[in-house]
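Participant: just coords:
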């Protein structure tokens, strides 16, 4: 997300503008190696790699958040009944509603399995949930984890907040003019489109469901190969959720607080924050617990605004005074998208595409437009993703009007697919980029041993055939292969006599299909046996990509032992 300092007004929050700008500069996406001609047009986009870009609007679009800090008296971990040994005694602020707490822990467990290198602590989800919605408004959720009533932030119309025109036709936020953050983890619709997850396995991705939202937040925080056990990566992940130093400080405070201990409380009885980042008076740390709210009277992070009823202006126009025309945003000036030098997109299954998609936003006169959000969406029957495992990425154009998508990571499904590119918040013609995933291949096969392969008639070969596959000198793993005992060097048909393999039922087999090299490019064939036919035979191994190796097998009778001649009798005396 972009730094919201300068994009929205912050009342009462102490903004550290310099630090935020530095973080924004650190995480901003840049087109790798894009050179610009005299007309400002880019000429290439694939020179040197750059860090993976992040979504400029982040998870929340810079929506306001709760700034209440944890109590000064930290909880002490003490096992308590019904808490499974993880409960605490002490302040009520340490309590997290049961369903909400369960959602955080299940999401963290799922991420530990799918992205173990992220090291996501469930307490981080709890800290963000506290800051975003007061743990789903004190745990007001139904049995399935869906909030009782939608939690909506204010419409992001540029009036004190970021300007984000509608992207979901009001499906999630009920506003067909502007977007608003939705649900207990406060996702804006454009981010939910790619980050949304089905955390409770009901077949839906609902930002108002705490299980779905918590899992989505976990995946969001774990993108870009961040390791959250490293503080710098932890900070980057949190700032990508909402790019504010106050937000970072508040979330880290609650993270540390929850790490010291927490316990489960009934749904609907959680305490509610009282100070939002757009309030006039910033909060102070609470010296004592905040009493839980009475169920049925929750506060909401933001009051949804109906598109047809915009909020009243602080300075209403005088009758007869013409309303000033708003200054067009960069998005308003975009007329079309142009390819910015994207090369052919091809990769083997399992590999990272060496080229990135590069797109340029232009006005009708062909002038570059910077600071425009461009969405890249992978479509088609493919398991290819962008780096980080997502199928959608939103990137902001740089000063040359260029947005460069994250690198594509090929899956195992081969074939063609499309990456569709569009301008977020503006209905202009997009671009489609074709990409292809080819099967894994090898160009060289070699035996790992030079031992001669020999056998006696009716016996079995002492050594198994093992080969190593490479491609351009590198290990070729996961490459499909076949092995056939052929008739002759000039006749690759299957032989009907001589050495053979055995199938699971012990029957004779002279062709093996469906073989695959392992992670080290090695392929070890099953044992070989010989019938009663003697002679020299050939085993041919072929791989996808055209690598081929012919191995010689010898079946010969065992050599007869040579008898030593009897000594001649000595002549008699």
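Facilitator: Everything's here; your move. Remember, it's a predicted structure, so these values are computed and weren't measured experimentally. Numbers count the residues shown, from 1 in each chain.

Participant: Every contact and neighbour count from this point should use C-alpha atoms.
Facilitator: Will do.

Participant: Pull up the gap between residue 217 and residue 459, please.
Facilitator: Applying C-alpha to C-alpha, to the nearest Å, the value for residue 217 to residue 459 is 62 Å.

Participant: Put this next to the previous one:
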């Protein structure tokens, strides 16, 4: 954090730096690293992040802006009313379109995942640290950045090594990945985390509405409650696994919570310091000491790249420092292979057929085993399970992706799947995070909701006079394996006979919305208790016994008798003879 203090003190905000240091100290005591347990949940750990951790974060642990909040309160308007700008007001303000995207994402998450308690100020804090609020709000009317925002090439040269995963579709590089867009997602994360936030039918990491909504869902996975400090820390660390990053985001979060204001798009202040800036500057010297040498190019941070042209991508990353003048080059350190490096393939670990009824939880869970080329198990490897295809089936918790650490036997067991309402077949793909081999594809089938039994809820006879109405409604209960079968499709038909299921053209009938006679009802659905109550039944002038047949998905059938007969009249009994 020393570099943080130096930059902020030069801006005359020593008090803010001290406050940030206090926040950092508090957060550091509450901010362990992030690992993944056997259930696919991220949990805390004090272990130092391994190289494998970098490819499982939203940004791939790419560089970020380290500027701290200004000293002045964010609440005042941008000017004092006398034409004089409030110091730091540009930093306090958030560009209008960017602010709107954050607030819309918060509203969407409040509806989809109310237990997450995502504040839009957290998105603003991350957006500030990742891209300076989309490079000061340089976005079009629909929220797309004027030029792409790219992080540095993740080629292992001071950063993680993440080889290309998108064939250059998002970052224009088919060799290595870059973090992309105002929220700096790496392509492999955007593949499953991307969302359409502005309703244009696309998931574009360079659109602030899409990126903000994706970031909100990313931070709300695993059932985290962001009103809880421990869960908040885990969520931020999962975005970029760095304690300094956590402290910087928390500082901006607290700042924005105290208030902010909207500023026009394109007028936001651009950040200066970055976490990958290896050039250190001394703090202002004390009286009586020599002053440091000025920057070689006043007006630009030392080591920063020149401003990009209007059509060039904004990388925001500094240029490589000049090579050392030491004539004896330092040999590169010898890298120790990680467990991920030793994985040659994945094997199915005994997963049975994956089939469930719509709305139900799958009883079988997917399991995969990481192995070396010789078939030896590899522990502590991240296996990512991704739901692929046109389906609304998700893992427990509502996510379409889960990352699980292999156990001592090399096996990773995915969280339980819960079927959505879309029926049909799709796949769940298992891959090793950080490796490029194909992985495994597990076929999954979701069948329609079904019932295997139907019974009436009343034993009363169903009778009516010609031309009248049946007083007793027809209500049935559907069950499957003895439990209430909710949401099951059903059809009710007045048939000619038990052996002839064709529609009867006389006798009892229903009415449609226009009052016309109909004798078949389709599109019926049982309620949450498995109950189905049919509409009012009427009778024409034909007398006799008629049959109503109700069938459901799954094959349950019930035939109900309906009687139409003239009303019977009862003759009074003769009166007794009076006694004499």
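Facilitator: Perfect, thanks for sending it. All figures in this text were calculated on a predicted structure; none of them were measured in a lab.

Participant: Got a TM-score for the pair?
Facilitator: Once superposed, chain against chain, the TM-score is 0.79 (TM-score structural alignment, normalised by the length of the first structure); 520 aligned residues with a C-alpha RMSD of 3.9 Å.

Participant: still on that earlier bit, neighbour count: residue 217 and residue 459 of the first structure, which is higher?
Facilitator: Higher neighbour count among residue 217 of the first structure and residue 459: residue 217, with 27 against 15, using other C-alpha atoms under 10 Å.

Participant: Residue in the second structure paired with the more buried one?
Facilitator: Under the alignment by TM-score structural alignment, residue 217 of the first structure pairs with residue 215 in the second structure.

Participant: And residue 186 of the first structure, by the same measure?
Facilitator: Checking TM-score structural alignment: residue 186 of the first structure goes with residue 184.

Participant: what's the neighbour count on the closest residue to its match other than its chain neighbours?
Facilitator: Spatially, and ignoring its direct neighbours in sequence, residue 184 of the second structure is nearest to residue 59 (5.6 Å; C-alpha to C-alpha, 6 or more residues apart in numbering). Other residues near residue 59 of the second structure come to 27 when the count uses other C-alpha under 10 Å.

Participant: now do residue 323 of the first structure
Facilitator: Neighbourhood size, residue 323 of the first structure [other C-alpha under 10 Å]: 10.

Participant: Is it correct that it falls within a strand?
Facilitator: No. Residue state for residue 323 of the first structure (DSSP: H, G, I helix; E, B strand; the rest coil) corresponds to coil; a strand is not indicated.

Participant: I'd like to know how far it sits from residue 313 of the first structure.
Facilitator: According to C-alpha to C-alpha, residue 323 of the first structure and residue 313 of the first structure sit 12 Å apart.

Participant: With adjacent residues omitted, what lies nearest to the aligned residue in the first structure for residue 566 of the second structure?
Facilitator: Applying TM-score structural alignment, one finds that residue 566 of the second structure aligns to residue 557 in the first structure. Here the nearest residue to residue 557 of the first structure in space, its sequence neighbours aside, is residue 456; by C-alpha to C-alpha, 6+ apart that works out to 5.2 Å.

Participant: And that neighbour? What does it align with in the second structure?
Facilitator: Alignment note: residue 456 of the first structure maps to residue 465 in the second structure; criterion TM-score structural alignment.

Participant: What of residue 29 of the first structure?
Facilitator: Taking TM-score structural alignment as the alignment basis, one finds that residue 29 of the first structure is matched in the second structure by residue 37.

Participant: quick one: contacts for its match?
Facilitator: Neighbouring residues of residue 37 of the second structure by C-alpha atoms under 8 Å, 6 or more residues apart in numbering: 43, 404-405.

Participant: With residue 358 of the first structure instead?
Facilitator: Contacts for residue 358 of the first structure were tallied using C-alpha under 8 Å, 6+ apart; they are 31, 45, 339-342, 402-405.

Participant: Sort out for me which of these are in strands.
Facilitator: Filtering the contacts of residue 358 of the first structure for membership in strands, criterion DSSP state E, returns 339, 402-404.

Participant: what does stretch 196-203 of the first structure rub up against?
Facilitator: For stretch 196-203 of the first structure, the external contacting residues (C-alpha under 8 Å, 6+ apart) are 107, 144, 204-207, 211-216.

Participant: again, only this time at 6 Å
Facilitator: Identification of contacts with stretch 196-203 of the first structure by C-alpha atoms under 6 Å, 6 or more residues apart in numbering yields 204-205, 211-212, 215-216.

Participant: how far does it stretch from start to finish?
Facilitator: Criterion C-alpha to C-alpha; first-to-last residue distance in stretch 196-203 of the first structure is 12 Å.

Participant: ok, now stretch 345-353 of the second structure?
Facilitator: Start-to-end span of stretch 345-353 of the second structure (C-alpha to C-alpha) is 22 Å.

Participant: Which part of the first structure matches it?
Facilitator: Aligned by TM-score structural alignment, stretch 345-353 of the second structure corresponds to residues 336-344 of the first structure.

Participant: Just say helix, strand or coil for the match of residue 217 of the first structure.
Facilitator: Residue 215 of the second structure carries the three-state label helix when classified by three-state DSSP.
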